[in-house]
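Colleague: give me a 3D structure for the following:
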Amino acid sequence: MALVVAVVLWELASTNGFHFYINFDNIPAPSVVGAALVTELTGKEFYLHILHSLERVAIAYVIAVVVGVVLGVAMGRSRWAEDIILPYIELLRPIPAVAWIPLAILMLPTEQSSIIFITFLGALFPVILNTVHGVEQTNSVLVRAARSLGASRTAILWHVVLPGAMPSIVAGLAIGMGVAWFSLLAGEIISGQYGIGYYTWNSYTLIQYPQIIIGMLTIGGLGTLCTLLVRKGCNPLLKWQAKGGRS
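Modeller: Here you go, the predicted model:
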């Protein structure tokens, strides 16, 4: 219902040339954007942009999850590992994705690899930090109980630490997916030839206003869908967790 209200207000603002701090004079109405979307969907190029973006996100995200969880667990379980790795994390984490683009282009052989690298960095830090937080918040009583029963370090990690940290890890995976899309689009705008970010920026340079909005909405839809899939895919790992409720 909220989305319908937003679309109606958008239509009214565009058709009536609403101009009060925010200027809708050059913003196409939803009906115009819808007609342009139908035209885009009848061709192949729009789907190519989407497929290229999905491929880049998938590769970068999988690598970020593997590296992020491994480093996060190591930092959460070992003070020595945290002392070595954390300074690099805190130094690199505030650097925005756009700032990495020139260096990535210089370091890596292709535009595809540089965009994947930038996307990987965007997804990596939320995964690492949430994993560290989850591991460090593991109930120490449960760890001591498992140790007193003769459990090995590997068994404690697998059966106590990781399940206890899983809610925080899953939150990091969801946040990482959102940041991955943000970083991907920054890379595609600067150095891409295909991708939904390139499509959106190229529409701006060609003064194709409906296509700009189509690109933005596609980005939002794909990012939301991917985040939802991550959460749904992780649900089996959280079966043990008590379900909360809204009052």
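
Colleague: rest of the way, CA atoms for contacts and neighbours
Modeller: Will do.

Colleague: in this structure, which spans are strands?
Modeller: Taking DSSP state E as the test, the strands found in the chain are 19-20, 22-23.

Colleague: can you list these in CSV and add distance to T110?
Modeller: Conversion of the strands of the chain to CSV gives the following (distance: least, C-alpha to C-alpha, whole Å):
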stretch, distance to T110
strand 19-20, 44
strand 22-23, 40
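
Colleague: here's the other one to compare against:
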Amino acid sequence: MTASVTAPGARSAAQEPVVPAPDATPDPGDRPAAPARWRSRAIRISSVLAAVLAWQLLTANDLRLWLRFDTLPTVTEIVSAYGGQLRTDLFYLDLGQSLIRIVSGFGLATVAGVTVGIALGRSRLFADTVGPLAELARPIPAIAIVPVAILLFPSDEAGIVFITFVAAFFPIMVSTRHAVRALPTIWEDSVRTLGGSRWDVLGRVVLPGILPGLFGGLSVGIGVAWICVISAEMISGRLGVGYRTWQAYTIVDYPGVFVGMITIGILGFSTSAAVELLGRRVTRWLPRGENTR
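Modeller: Sure thing, here's the model as predicted:
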């Protein structure tokens, strides 16, 4: 009888692991995302156009279905009024004034909110002294501070910027504080073990680690800031989109009111999209799911 001899470490053909053949069917997740993006954009545009068409039909036919569409301007009247506004210098003056106020207030709120949020999340003493004051002031609507701003600041302009600052400050501060407290402690321990200082922990762990939560707060803050800056302009402003919208209402210029509303929506959408785009660029190192934008 002849015995088969196998070299040490070698395997027979029967013992070799069977590797399954790769599946020829492509994974749906591997398909190009471009068609899905274009389909999503087409649906979004179609939904807007459908809403505009419905508005035109309801107002042009003077329908009164519990809601009184016969008192509202038609789409064609609003478009005509918008075209007239675009040909005036006053429209761009109001636009620039509102943008200056939102950039000033939101910029100050970003710096202060991030600083205070990090301090609240990192320092027990700071959280015990400043935390209760922040939590007491946070539920107060920023628009309710308008009388205080009028009394406190020497000019309406400074008061409107202050109201915008307060509106954006608390969402940014709260999101930053939560992001700091959610950081894994092992990251800080690793830097400390390697001889890093407190500033190293702040620059290499805290600031990069809170970016996703921070930009979430910035996105919310910019939206709240627009709400409050427009409201403040309606109450105590002399220029701005909000002031011009309220003035149009007082003189019964309803197409002008809708011109202001549409302008506010475009401004809010554009600034929020800019913040989100910046957030995606800054946090591009994060793993992401399916892109639905």
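
Colleague: can you pull the TM-score for these?
Modeller: Here the TM-score of the superposed chains, computed with TM-score structural alignment, normalised by the length of the first structure as the reference length, equals 0.97; 247 aligned residues with a C-alpha RMSD of 1.2 Å.

Colleague: could you point out the longest helix of the first structure?
Modeller: Ranked by residue count, the top helix of the first structure under DSSP state H comes out as helix 45-77.

Colleague: where in the second structure does that helix fall?
Modeller: Aligned by TM-score structural alignment, helix 45-77 of the first structure falls on residues 90-122 of the second structure.

Colleague: go on, stretch 156-170 of the first structure?
Modeller: Here stretch 156-170 of the first structure aligns to the second structure at residues 201-215, judged by TM-score structural alignment.

Colleague: buried set for that stretch?
Modeller: Along stretch 201-215 of the second structure, the positions that meet the burial threshold by neighbour count (16 or more other C-alpha atoms under 10 Å) are V201, L202, V205, V206, L207, G209, I210, L211, P212, G213, L214, F215.

Colleague: which residues does that stretch contact?
Modeller: With C-alpha atoms under 8 Å, 6 or more residues apart in numbering as the test, stretch 201-215 of the second structure has contacts from 114, 172, 175-176, 178-180, 183, 187-188, 191-192, 275-276, 279, 282-283.

Colleague: so how far is that stretch from its chain's centroid?
Modeller: Here the centre of mass of C-alpha atoms in stretch 201-215 of the second structure, compared against the chain's by C-alpha atoms, centre = their mean, to the nearest Å, lies 18 Å away.

Colleague: how about stretch 78-93 of the second structure?
Modeller: 28 Å.

Colleague: any chance you could list what contacts it?
Modeller: Under the criterion C-alpha under 8 Å, 6+ apart, residues L239, G240, V241, P255, G256, F258, V259 lie in contact with stretch 78-93 of the second structure.

Colleague: go on, stretch 279-287 of the second structure?
Modeller: Around stretch 279-287 of the second structure, the neighbours that count as contacts under C-alpha under 8 Å, 6+ apart are L211, P212, F215.

Colleague: tell me, how many residues neighbour F162 of the second structure?
Modeller: The local packing count at F162 of the second structure equals 23, with neighbours defined by other C-alpha atoms under 10 Å.

Colleague: scratch that, V32 of the first structure
Modeller: Applying the criterion other C-alpha under 10 Å, we find 14 residues in the vicinity of V32 of the first structure.

Colleague: next: I213 of the first structure.
Modeller: Here the number of neighbours of I213 of the first structure (other C-alpha under 10 Å) works out to 21.

Colleague: the second structure: which residue goes with that one?
Modeller: If you follow I213 of the first structure across to the second structure using TM-score structural alignment, you land on F258.

Colleague: next one: that match from E290 of the second structure, what distance?
Modeller: Relative to E290 of the second structure, F258 of the second structure is positioned 37 Å away (C-alpha to C-alpha, to the nearest Å).

Colleague: before we move on, what about P208 of the second structure?
Modeller: Taking C-alpha to C-alpha as the measure, P208 of the second structure falls 23 Å from E290 of the second structure.

Colleague: which position in the second structure pairs with N26 of the first structure?
Modeller: Looking across to the second structure (by TM-score structural alignment), N26 of the first structure lines up with T71.

Colleague: contacting residues for that match?
Modeller: Contact criterion C-alpha under 8 Å, 6+ apart gives T59, D62 as the residues in contact with T71 of the second structure.

Colleague: I172 of the second structure now?
Modeller: When contacts are counted by C-alpha under 8 Å, 6+ apart, I172 of the second structure touches A109, T110, G113, V114, G117, L214, G217, L218, V220, G221.

Colleague: ok, these vs I150 of the second structure, which is closest?
Modeller: Among the contacts of I172 of the second structure, A109 lies closest to I150 of the second structure (C-alpha to C-alpha), at 19.4 Å.
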